[in-house]
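Asker: with the input below, show me the fold.
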Amino acid sequence: MDDNAKAPARTTLRTIEVDLPVNAVWHIWLKAMVPGIQGALAFSNANGKFGEVIASNAEEYSFRIYHVFGGGPVEISYDTDTTSVSVAYWFTAQEVLETGIAVVHTNPANAPPDLPECYHFRPPFGWMNDPNGFGRFGGRPHLFYQHYSHGLRWNNMHWGHAVSSDYLRWRHLPIFLFPSEDLTARPDRRGGAFSGSAIALPNAPGIRVFFTEKVQDRAPEQEVQMTATSSDLFSAGQAEVILPSRPEGEGLTFDFRDPYVFKGPDGHWKMLLGSQSAEGGVILLYETQDVTAAGGWTYLGKLLVKKRHSTTAIECPCMLPLDGVLTDPATRWVLIYGLMNSVDATTGRRNLTMAEVGWFDGRNFSREFIQELDFGTDNYAFQAFLDGDAPVGMGWLANWADASPTIDFPTAMTLPRTLKLGGNGLLTPPIGAAESLRGHILDRTRLAVGQRVSFPHGAVEILFELKEPGTPFELKFDHPNVDLSVVQEEAGLSIRHRAGDGPSPNFIAPGAKVRRLRIFLDYGSIEVFADRGRFVGTKRIAGFEPVSAARFAAGAENVAHATVWSLRL
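Answerer: Predicted coordinates:
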């Protein structure tokens, strides 16, 4: 070998170049690739290396914060032989609510799907499930959510965070809550910061969040209730325990979670929690007279007990007034909750979500009627709040019947919905701002006469009206992997979704006889809103191949008119 020849350039050094403003804050997750050899990520500029973050753990990614006070071109670099980086993003504290975070690195294990024109909320990386802390704070809607950063499978839980101006177009913010320190050492699915809610601080700018901390096999309580505050609306302070144990004498299982805090008709803060007893799934009611809701929580009793559909625990309860001010005894309230592990024996659908409408006096709930929130069942962990005088909510666009902790499963949130009374039931139509998603009209004539209408991509809205309510039809969709259609027949309105040769549940609203339908298609989902939200069906479509076309396979002669829009954010 020629002594003057240069050694080959190293191929294991990964470098990312970024042009930074002054006072940038980096959030980085890295781990060692070889036990006993530290992983490291270096910061450099034109003057050379000026900083470094390191990690010794070879089992799970370690979280590191680094401040770059000077602006300009900066390189971050690491040796892939010794270091793995899961996520790297930066932001400036002064502008993050306006600009969001700048994600500069993910890896194939946690990267989001590339879905042009997708309009449903998805995390910038990693796994997502239940919406948490949904509310308006500092003048803007905020969404927190169950999150794991380092893969597309459920694991030890964090809270992700995003902010919007219209519930549709979101800016991603820094991770808000983290698992306790003893859960961050390895990805063993033992717990973390589970679901909860948020309220505005009553006497100062900011947010107070409530959440369940879970640690598997912890004694005597696996699940305890925590609170934390944020004055800057994007970073949480130290969390404190507010309910260290389940109420005694109620025969409850270890299930004790998902605190939903709201103002009651008597002016006091109330808290709902989901649990289970020998009687069935349970919703527990707590109260505090502390105007800050920081403590003083006392147990009032069981608000609801459900045995229906072989339910185990009740999850993600929420409650809010529907048709009047909360102090008026005549105002009707809606109580929404998930039936964990429930099975509808007639249809085969699992993990149903129920909505009960009635009256709430601060201690007792008197039911007027009950209905399913969603006949498609992929609108789970639904959380709503009162935005001024308008209830707004959204759910996880998935279902634990399909989403397994053992498979990669990048998911989305449903379209946000309003809640109102009408049509002899609870209506949950999409928010009015959903019309702003409409781009250009794809069709106004062909679909209505039975012709096939092709779609340029997976994001489409179809609006059509039948000549008479309840008239039978089948709207058939072209999808490469799934047999998909929306059908109305004597038995009711249904979404037919069959992937593969196995049996499929019957996703049906029994007895529904509708006239007007609004259908939203996106990559991996279909949402059906019938008769202005009286019957709603949300279904995740397996995979991310788009629906490419639609036609009326039957009943086109009964369609009064139909319009198809291309959608985009």
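Asker: rest of the way, CA atoms for contacts and neighbours
Answerer: Fine.
Asker: specify the local secondary structure of residue 309.
Answerer: Three-state secondary structure (criterion: DSSP: H, G, I helix; E, B strand; the rest coil) places residue 309 in helix.
Asker: would you confirm that it contacts residue 346?
Answerer: No: in this structure, residue 309 is not within contact of residue 346 by Cα atoms under 8 Å, at 10.1 Å.
Asker: structure for this one too, so we can compare:
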Amino acid sequence: MNNQSQVDYSTDRADRYIAKNKGTVDPQYRNHYHASPPVGWMNDPNGFVQFQGAYHLFYQFHPYDAKWGPMHWGHMRSADLIHWEELPVALAPDQDYDRFGCFSGSAIEKDGKLYLLYTGVTADDQGVHHQLQCLAVSEDGLHFEKVQQNPVIATEALPEGASLVDFRDPKVFEKDGMYYAVIASKSAEETGQILLYQSEDLLQWEFASVFLKGNKEQGVMWECPDYFHLDGKDCLIFSPMQWPQDGDDYQNLNSSVLAVGKVDWATKQFHPESYQEMDHGLDYYAPQTLVDDAGRRICIAWMQMWGRDFPTDTLGHGWTGSMTIARELKWVDGALKQYPIGIANKSANASGVSTTIEDAKATIPGIEGDCGLLQLKVDVSDLEKLSIHLRENEKERTVVHYDKVKNELGIDRSASGIVLKGEEATLPVSRKLVLPGERTHLELAIYLDHSSVEVFERNGEAAMTANVYPTETATGISFEVSGKAVFTEATFTQFV
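Answerer: You can find the predicted model right below:
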């Protein structure tokens, strides 16, 4: 049997290890305002929820190595979605039904208690891993007890043809007094599908429907589903593996997709009207959402991608992985809008006056930094092309570029520092997309952290996320212009 099952994992053991070793990680590429593990490996966000006045974020966690390993649930919380407080480990693979990992899941509040619904990984008599769904509960939001009824959704509850090996990532929600969970599955035809289960009490579950089934042109497995209603539309997020490339879309081997449509609650099936990629960058996977007490639909994702290099592991830094900054999602006039919830624009360095750059490369006084928020508003009436060189020195830079004629916004990390290889046929170093509608002004919010760049078009129409690993400290920011660019706003807010 796999040696992993012989290890005596526990939350106490993990907490002791973290306390002893978190001071040994190398901080060179540690992000400052993105959720990151204290030590070890981080992937999917789990149990993203507001509870007892705070935002709680759980995550896939292997504390003992900077590589993926026996999955625990790490835990942190925040008052503002920017500053994160480390909390005790919530779950460890310490039971027979989850001894090979506590995989991804979600959280929900019921009767003042916080419940975690997660995937446990076990093995049959032949050593084949099976996935099933388990429940843990907490009264204080810090310490969790696994329920005696586990697993609450066993493999016997699968529909005909569904894989016992690929049955994971439950996202729980409540509707009209009933609890539901959308769960990722693989069909007998080797396609992705989302299953729906229902329960009156979170303990006794029954299969409700195949909520949505993919075809051969939509990838081989769908992960991390999330269903919600947004501004009059039913929405289903999922992360497909090997969704085929379509022009500028789905260029990463794995993607994050928003399906928009309508649920027929009589048959409990989702009828999609459209699919779209959520982020046109290089490192964005497994997004999960919540609704907060202000009514905002907020999304956060793993700021990484499977099948890529992980430099902080390769270099022996002792940690791997970060989350994106949180985004508010809106559905407006038939389109998804994404607005970053990030650093407030205060104590910012600013250009002070309108700056014009014409057929030249130049800097703007006061605009520099490697950790903070760059906000720009540019009159592009007479522009041909604009390249924004971030974290620039003589050897390295990350470039955000805009082509006025093509109305294309892009990001290029080919000269950012450490070259990141992936499983794609070509190096994953650049992405672009066509912005909707013609414009006379380009407005951008660019979030820089020590190993990441996140670009938002400020009308919410584009988002691009990428990890970067400069080999030298660089705070330079310059602007290369073909034609004329009039910067009516240019500020850099340093993160503190």
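Asker: who has more neighbours out of residue 309 and residue 346 of the first structure?
Answerer: Per other Cα atoms under 10 Å, whichever of residue 309 of the first structure and residue 346 has more neighbours is residue 309, with 17 against 8.
Asker: quick one: map residue 303 of the second structure onto the first structure.
Answerer: Structural alignment (TM-score structural alignment) places residue 303 of the second structure against residue 397 in the first structure.
Asker: these two touch, right, that match and residue 416?
Answerer: No: under the criterion of Cα under 8 Å, residue 397 of the first structure lies out of contact with residue 416, with a separation of 11.0 Å.
Asker: between the two, who's got more neighbours?
Answerer: When residue 397 of the first structure and residue 416 are compared for neighbours, residue 397 comes out ahead with 27 against 24, by other Cα under 10 Å.
Asker: in the stretch 251-400 of the first structure, which spans are strands?
Answerer: Along the stretch 251-400 of the first structure, the stretches classed as strands by DSSP state E, counting those that start in this stretch are 252-263, 269-277, 280-288, 298-306, 314-321, 333-339, 353-360, 365-372, 380-387, 390-396.
Asker: give me whichever of these is most buried.
Answerer: Of these, the one with the most neighbours on average (mean count of other Cα atoms under 10 Å) is strand 314-321, at a mean of 28.
Asker: residues in the second structure aligned with it?
Answerer: Counting by TM-score structural alignment, strand 314-321 of the first structure falls onto residues 222-229 of the second structure.
Asker: tell me the average deviation of the matching stretch from the first structure after fitting.
Answerer: Once the two models are superposed, stretch 222-229 of the second structure sits on average 0.9 Å from its counterpart in the first structure (mean Cα distance after the TM-score superposition for the first structure).
Asker: residues near the nearest residue to residue 282 of the second structure once chain neighbours are set aside, how many?
Answerer: Leaving out its chain neighbours, the residue that sits closest to residue 282 of the second structure by Cα to Cα, 6 or more residues apart in numbering is residue 466, at 5.1 Å. Counted with other Cα under 10 Å, the neighbours of residue 466 of the second structure add up to 27.
Asker: now the aligned residue in the first structure for residue 466 of the second structure: how far from residue 486 of the first structure?
Answerer: Mapped onto the first structure by TM-score structural alignment, residue 466 of the second structure lines up with residue 539. Taking Cα to Cα, to the nearest Å as the measure, residue 539 of the first structure falls 11 Å from residue 486 of the first structure.
Asker: residue contacts, the aligned partner of residue 354 of the first structure in the second structure?
Answerer: When the two structures are superposed using TM-score structural alignment, residue 354 of the first structure falls opposite residue 257 in the second structure. Taking Cα atoms under 8 Å, 6 or more residues apart in numbering as the criterion, residue 257 of the second structure is in contact with 237-240, 275-278.
Asker: and residue 257 of the second structure, how far from residue 377 of the second structure?
Answerer: 29 Å.
Asker: ranges for the helices of the stretch 251-400 of the second structure?
Answerer: Counting by DSSP state H, counting those that start in this stretch, residue ranges of the helices within the stretch 251-400 of the second structure are 311-314.
Asker: tell me the contacts of the residue nearest to residue 282 of the second structure?
Answerer: Neighbour list for residue 466 of the second structure: 281-284, 303, 413, 452-454 [criterion: Cα under 8 Å, 6+ apart].
Asker: ok, residue 406 of the first structure next?
Answerer: residue 153.
Asker: circling back to that earlier point, preserved in the first structure, out of the contacts of residue 257 of the second structure?
Answerer: For the contacts of residue 257 of the second structure, the contacts that are reproduced in the first structure, applying both residues aligned by TM-score structural alignment, their matches' Cα atoms under 8 Å, are 237-240, 275-278.
Asker: hang on, the earlier thing: common neighbours of residue 539 and residue 486 of the first structure, please.
Answerer: Any residue near both residue 539 of the first structure and residue 486 by Cα under 8 Å, 6+ apart counts here, and that gives residue 495.
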